[in-house]
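*Asks:* Pasting a predicted model and its sequence here:
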Amino acid sequence: MHILSACDYPTTPWKNGGGTTRQILIAPPGATLEDFDYRISMASVASDGPFSYFPGVDRQLLLLDGKGLLLQRGDGSNSLLQIDSQPLAFPGEEAITSQLQDGPVTDFNVMTRRGRYRQQTERLTVQGKLNVHSDDEVLLLMLAAGSTLEVYREDGRHCQLRTHDAVWQALAVGLTLFSAEGADVIVVRLNRQGAA
């Protein structure tokens, strides 16, 4: 179990140069935006504009804070992301332009190289105790909102997360989450393509 502190996330420029992102996790170690297997990040979006082009990459996006982000899709449709929205899945090569609804937002982004990894991302509300089963190659949890979150493993190890901190593990081990005051948690599951 690895604890990732929000204050330690490195900041990197967007692929299209239109802003910056805070990288939470990338694989393999030392990978770049051109050759990663998977990448998890969060970004502050302060202006309207096009998304970066990521051919061969599957993406999921959700909102961490802000009033909303309208995505104008390549097929002419629109998708509105808000705080209570579930993750939006789309291919990285899709032409998308974003429009802020009422001020800046912070988003959470999961990208996997198509054919190498598949992803599942969800948002959970934790009030009291919640068990999270895992038979995944990689499991990452991030405290999206709430003051603290207690995380316990089956082997007795535990940690405490603060807002935007994350914990990840590369073993299929279940976790127990606890929050007395209530917490908004993002769960990301990553598995190799073709794996059982």
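*Replies:* Great, that's in hand. Residues are numbered from 1 along each chain as shown.

*Asks:* drop to CA atoms for contacts and neighbour counts, all remaining ones
*Replies:* Noted.

*Asks:* Next, the buried residues of the longest strand along the chain.
*Replies:* For the chain, the strand with the greatest residue count under DSSP state E is strand 175-192. Neighbour-count burial for strand 175-192 flags 175, 177-179, 182-192 (criterion: 16 or more other C-alpha atoms under 10 Å).

*Asks:* Below is an additional structure, to be compared with the one above:
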Amino acid sequence: MPNVIIIEPSQYLRMPWKNGLGETLEIQRHEDKIGLRFRISQASVVENGMFSDFSGLHRTLVLLSGEGMTLGHKNGSNRQLNTLSKPLNMARFSGGDETHATLKNGKIEDLNIMVRDTDTQARIEAYTAPCSFSFSNNDTLFSGFYCNEKCTLEIDNGEVVNGEIVSVDAHSTVIFSKDTRVLLSQGSGVFIQVFASN
């Protein structure tokens, strides 16, 4: 359909973790002359342990499946705790924090969105059907919807009179290139929009 691209999990790029303790499925990545500007990826956490150091990036982590985990963050004398107990719970923290993950009861899957904290921001919202959301795509670096389960979306971006209904498989990502209104009639997922902050 016009102005929409669907990326399936088989198209994600499999990459080793920075700390060597696992691997991630890279969904989107953007680099410029300064370095990494943003990255969206999906990963499994199978054991308790420290997160990689991503100083200079702001992170949002969304629980996709599993019984949850607790994230403890330390930055100097500052401490923060996030408890993710059900799918689509999310934590926001600095990539430079010393972050330790403690699993509640075995493996979890998560979605990780990282943006450069000096000039980039992300709007990240979890949605469960039935609901609708809309957004402007002006001056954005990325706009997409990650489907955490099989989703049915009616996408109205002005190309079709009544919008077009699409069925998207679990763990696939829909990328938008125009201002869009989305009606989510089945499933759940995460809307991600990345844009310049200055």
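*Replies:* The structure has been received and is ready for your questions. Predicted, not measured: the structure shown is a model, and the values here were computed from it.

*Asks:* how deep is the closest residue to Lys178 of structure 2 other than its chain neighbours tucked in, by neighbour count?
*Replies:* In space, and not counting its chain neighbours, Lys178 of structure 2 is closest to Asn137: 5.4 Å by C-alpha to C-alpha, 6 or more residues apart in numbering. When neighbours are defined as other C-alpha atoms under 10 Å, Asn137 of structure 2 has 17 of them.

*Asks:* swap in the one 5 residues further on?
*Replies:* Phe142 of structure 2 has 18 neighbours, counted by other C-alpha under 10 Å.

*Asks:* contacting residues for it?
*Replies:* 175-176, 192-195 (C-alpha atoms under 8 Å, 6 or more residues apart in numbering).

*Asks:* Please repeat the previous calculation with a cut-off of 10 Å.
*Replies:* Applying C-alpha atoms under 10 Å, 6 or more residues apart in numbering to Phe142 of structure 2 gives the contacts 28-30, 38, 122, 175-177, 192-195.

*Asks:* Could you do Asn137 of structure 2 as well?
*Replies:* If a contact means C-alpha under 10 Å, 6+ apart, then Asn137 of structure 2 has 143, 176-180, 193-195 as its contacts.

*Asks:* Looks to me like the residue nearest to Lys178 of structure 2 is in a strand.
*Replies:* No - under DSSP: H, G, I helix; E, B strand; the rest coil, Asn137 of structure 2 falls outside any strand and is assigned coil.

*Asks:* Could you measure from it over to Gly144 of structure 2?
*Replies:* Look at Asn137 of structure 2 and Gly144 of structure 2: by C-alpha to C-alpha, to the nearest Å, they are 10 Å apart.

*Asks:* Repeat that for Leu63 of structure 2.
*Replies:* Distance from Leu63 of structure 2 to Gly144 of structure 2, by C-alpha to C-alpha: 17 Å.

*Asks:* Neighbour count: the two, which is higher?
*Replies:* The neighbour comparison of Leu63 of structure 2 against Gly144 (other C-alpha under 10 Å) goes to Leu63, with 23 against 19.

*Asks:* Spatially nearest residue to the more buried one (excluding sequence neighbours)?
*Replies:* Per C-alpha to C-alpha, 6+ apart, closest to Leu63 of structure 2 is Asp110, 4.6 Å.

*Asks:* where do the helices sit along structure 2?
*Replies:* Assigned helices in structure 2: none (criterion: DSSP state H).

*Asks:* neighbours around Leu139 of structure 1, how many?
*Replies:* 24.

*Asks:* To which residue of structure 2 is it aligned?
*Replies:* Counting by TM-score structural alignment, Leu139 of structure 1 lines up with Ser143 in structure 2.

*Asks:* Hmm, that match is touching Ser177, no?
*Replies:* Yes - here Ser143 of structure 2 lies in contact with Ser177, judged by C-alpha atoms under 10 Å, at a distance of 7.2 Å.

*Asks:* Overlap of the contact sets of these two?
*Replies:* 136-137.

*Asks:* rewinding a little: could you check how far the closest residue to the match of Leu139 of structure 1 other than its chain neighbours is from Arg123 of structure 2?
*Replies:* Among residues not flanking Ser143 of structure 2 along the chain, Gln193 sits closest, at 4.4 Å (C-alpha to C-alpha, 6+ apart). To Arg123 of structure 2, Gln193 of structure 2 is 5 Å away according to C-alpha to C-alpha.
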